[in-house]
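Participant: sequence isn't available, so here's the structure alone:
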């Protein structure tokens, strides 16, 4: 096993924070029509505020209710300096070599800031609307995603540069082309090399992949740089990490290789000066949800084939009689109408910082956060809580450093 340098080890233990771009609209409440439209001006404003607040990247979602992630990512990239766009690719809906070309262009134009979020699902309804032949085939979508990422990686690492003209290749000789390894899979066939710009990042932009099913975890171990989980109580997250570590060890025994991978978590945050103020603000977010919207959402959530959404459903049902409280400062109330990572971490800056650091102690080193509305909450969290988290984490690391 390769030994890491002190610098590499330190970098691996650093915490990374991303924010969320509300490309379906924004506002103070969930379950109702958004108060703010997702205009270019507003999304750029949220992105710039997140950058100033200390966030390193923004997650740009995908789905029928959202503006296209690649278009938005390109736009906000051109209006920020260091903020990294985490854009969604949908395996099976865009050819992987074309997606790699798009990713390479974004990486070039942003100066090496592109990151790729591989989304295998979203809602079945959305997949049907997009014409995905695997809309109702959960495990097959992950098998396809595995080949998809493999082809994207080969496209990037075996890129031959931009073609000289529209009608001529890049000039790579037949001998050089023949030396490349061909890939033949169930869903994709790849012949190298590929004419496209080389990525700034070496060897290529990082992959994020989420999912709680066994096959999702195995594919993540094989290909992803960050495995992304939706927010859950600390013991649930610990169990998921232990499952993945078991899979990592199995793959290491099978292949002799052990890939480095970070754990990430998607969650909501709400910080106020007092805990009482924070809880009042949390209930206010869902105060305008009509009862029929809750019933409609519950029916839609029940139809999901996504294991992580089923876990969110279970968590909501288990906590309903406890006012949706699932642990100190952890609240699932948003999940009555919000799909995805809906757990809300509620409290003072110190309380929210401690809860997040407890996840970091379990192994979660990347956090993708959001709050309502996203503009004001990005500024608030960056001002009150982010510096506190970094300070506390650095102190913890110093205490655990071996004495020389």
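Facilitator: Received, thanks. These numbers were taken from a predicted model, which means no experiment stands behind them.
Participant: from here on, contacts and neighbour counts on C-alpha atoms
Facilitator: Will do.
Participant: now the helix or strand hosting residue 240: buried residues?
Facilitator: Applying DSSP states H and E as the criterion places residue 240 in helix 234-255. The neighbour-count check on helix 234-255 (16 or more other Cα atoms under 10 Å) flags 234, 237-238, 241, 244, 247-248, 251 as buried.
Participant: likewise stretch 137-156?
Facilitator: Buried residues in stretch 137-156, counted by 16+ other Cα under 10 Å: 138-139, 141-156.
Participant: stretch 61-79 now?
Facilitator: By neighbour count with 16+ other Cα under 10 Å, stretch 61-79 contains the buried residues 61-63, 66-70, 72-74, 76-77.
Participant: then stretch 211-223?
Facilitator: Within stretch 211-223, the residues that qualify as buried by neighbour count (16+ other Cα under 10 Å) are 211-212, 215-223.
Participant: so residue 326, which state does it fall into?
Facilitator: strand (DSSP: H, G, I helix; E, B strand; the rest coil).
Participant: hmm, residue 332 and it touching each other?
Facilitator: Yes - shown here, residue 326 and residue 332 form a contact pair, counting by Cα atoms under 8 Å, at 7.2 Å.
Participant: put this next to the first one:
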């Protein structure tokens, strides 16, 4: 199968610095935030679509705008781009979630993807009225996805489980194509849920050897699983320019910023977050944890904390390396998101196309000079 690339919609604001907020990080912990507008998100979404990204991830949490509502607005601003909507099972009825997914899928022309986030922070879950512990949340997620998948297949569902109960639930309209389900989780309880219910298992950007171990674990549970990886990216015409940009991102980050953010993240219940923290240990030294893999983002941001940094060819090399392990989908982001989408789309994607590893999802429209403009400027056809 070909590699797919997705971009990211910063629904808590954007910045030329590493943005604070999210995943247990206090808002404003680092960098100045560009206020969020639907117009700016539309710019990012349209640019991602034109450059050749298949979809765009929208996060979920108390720290950002609602993913369902935001992406529904953006379907009118785009034509092909899919929306990977992150949501937390258990905060709404599984029948209502299936109905929302069905409506979105049908009215958008099949452009919904579902990113299931079980929730790794009990204190945040309690803000939404969820008082289950972590293992119970995973058990509930399994029940939730079982109900949702059956409803989206057109079944009438009666379910009486430990956490959820529905009786004669049915959708009046079933989408022609069920939205693919993306699921991440590094704790032992996550694997069986992913294997039973997910189409794509997601991991954060760890060194290739660590990623290989995680993929091998999931393959023992579901041999035909599709895999995705979540990374930031800093790519430029030369490696020197890319690393200079990485250095610039940390220039305005103080020792107090790092200490504040790390104190919050060290309280996290997430195994995946702990693995991210272990890459840098809260220290500015030794942030290059693998060739072209930089852990600096994780000093002041929760969740995905690593970035691919280098020239376009070097970043393409690393993507090819992850693909050789079995990664099929790359979910990327960068600061600011509009600018970094441009660098990746005009630098790395053409390099991957030259290697025969990627093709524009719009087909010929994505390879003809001038047919897919970015910000009014024709994209040159690679020689």
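Facilitator: Sure thing, it's come through. Bear in mind that the values here come from a model prediction, so they are computed numbers and not experimental data.
Participant: what's the overlap in contacts for residue 326 and residue 332 of structure 1?
Facilitator: Both residue 326 of structure 1 and residue 332 are in contact with 315, 319, where contact means Cα atoms under 8 Å, 6 or more residues apart in numbering.
Participant: the more surrounded of the two?
Facilitator: Higher neighbour count among residue 326 of structure 1 and residue 332: residue 332, with 28 against 19, using other Cα atoms under 10 Å.
Participant: the more buried one corresponds to which position in structure 2?
Facilitator: Taking TM-score structural alignment, the alignment pairs residue 332 of structure 1 with residue 295 from structure 2.
Participant: quick check: that match vs residue 88 of structure 2, distance?
Facilitator: Counting by Cα to Cα, to the nearest Å, the gap between residue 295 of structure 2 and residue 88 of structure 2 amounts to 27 Å.
Participant: do residue 193 of structure 2 as well
Facilitator: 14 Å.
Participant: give me the nearest residue to the counterpart of residue 21 of structure 1 in structure 2, chain neighbours excluded.
Facilitator: Under the alignment by TM-score structural alignment, residue 21 of structure 1 pairs with residue 9 in structure 2. Leaving out its chain neighbours, the residue that sits closest to residue 9 of structure 2 by Cα to Cα, 6 or more residues apart in numbering is residue 58, at 5.3 Å.
Participant: so how far is residue 121 of structure 2 from the one you found?
Facilitator: 19 Å.
Participant: what about the equivalent of residue 176 of structure 2 over in structure 1, how many neighbours?
Facilitator: Matched by TM-score structural alignment, residue 176 of structure 2 corresponds to residue 200 in structure 1. Look at residue 200 of structure 1: counted by other Cα under 10 Å, it has 19 neighbours.
Participant: element containing residue 200 of structure 1, please.
Facilitator: Assessed by DSSP H and E, residue 200 of structure 1 sits outside every helix and strand.
Participant: dump the residue contacts of it.
Facilitator: Neighbouring residues of residue 200 of structure 1 by Cα under 8 Å, 6+ apart: 104, 107-108, 111-112.
Participant: now swap in residue 265 of structure 1 and tell me
Facilitator: Shown in contact with residue 265 of structure 1 (Cα under 8 Å, 6+ apart): 228-231, 364, 366-368.
Participant: tabulate the residues you listed (CSV), appending distance to residue 375 of structure 1 and neighbour count.
Facilitator: Below are these laid out as CSV (distance: Cα to Cα, whole Å; neighbours: other Cα atoms under 10 Å):
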residue, distance to residue 375 of structure 1, neighbour count
228, 23, 24
229, 24, 24
230, 22, 22
231, 21, 27
364, 25, 25
366, 21, 22
367, 18, 24
368, 15, 24
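Participant: the match of residue 21 of structure 1 contacts residue 57, doesn't it?
Facilitator: Yes - contact criterion Cα under 8 Å: residue 9 of structure 2 and residue 57 qualify, at 6.1 Å.
Participant: relative to residue 180 of structure 1, which of the buried residues of stretch 211-223 of structure 1 is nearest.
Facilitator: Among those, residue 223 lies closest to residue 180 of structure 1 (Cα to Cα), at 20.2 Å.
Participant: counterpart of the closest one in structure 2?
Facilitator: In structure 2, residue 223 of structure 1 lands on residue 197 (TM-score structural alignment).
Participant: tell me the contacts of the closest residue in space to its match that isn't next to it in sequence?
Facilitator: Spatially, and ignoring its direct neighbours in sequence, residue 197 of structure 2 is nearest to residue 145 (6.4 Å; Cα to Cα, 6+ apart). Residue 145 of structure 2 makes contacts with 89, 94, 197, as judged by Cα under 8 Å, 6+ apart.
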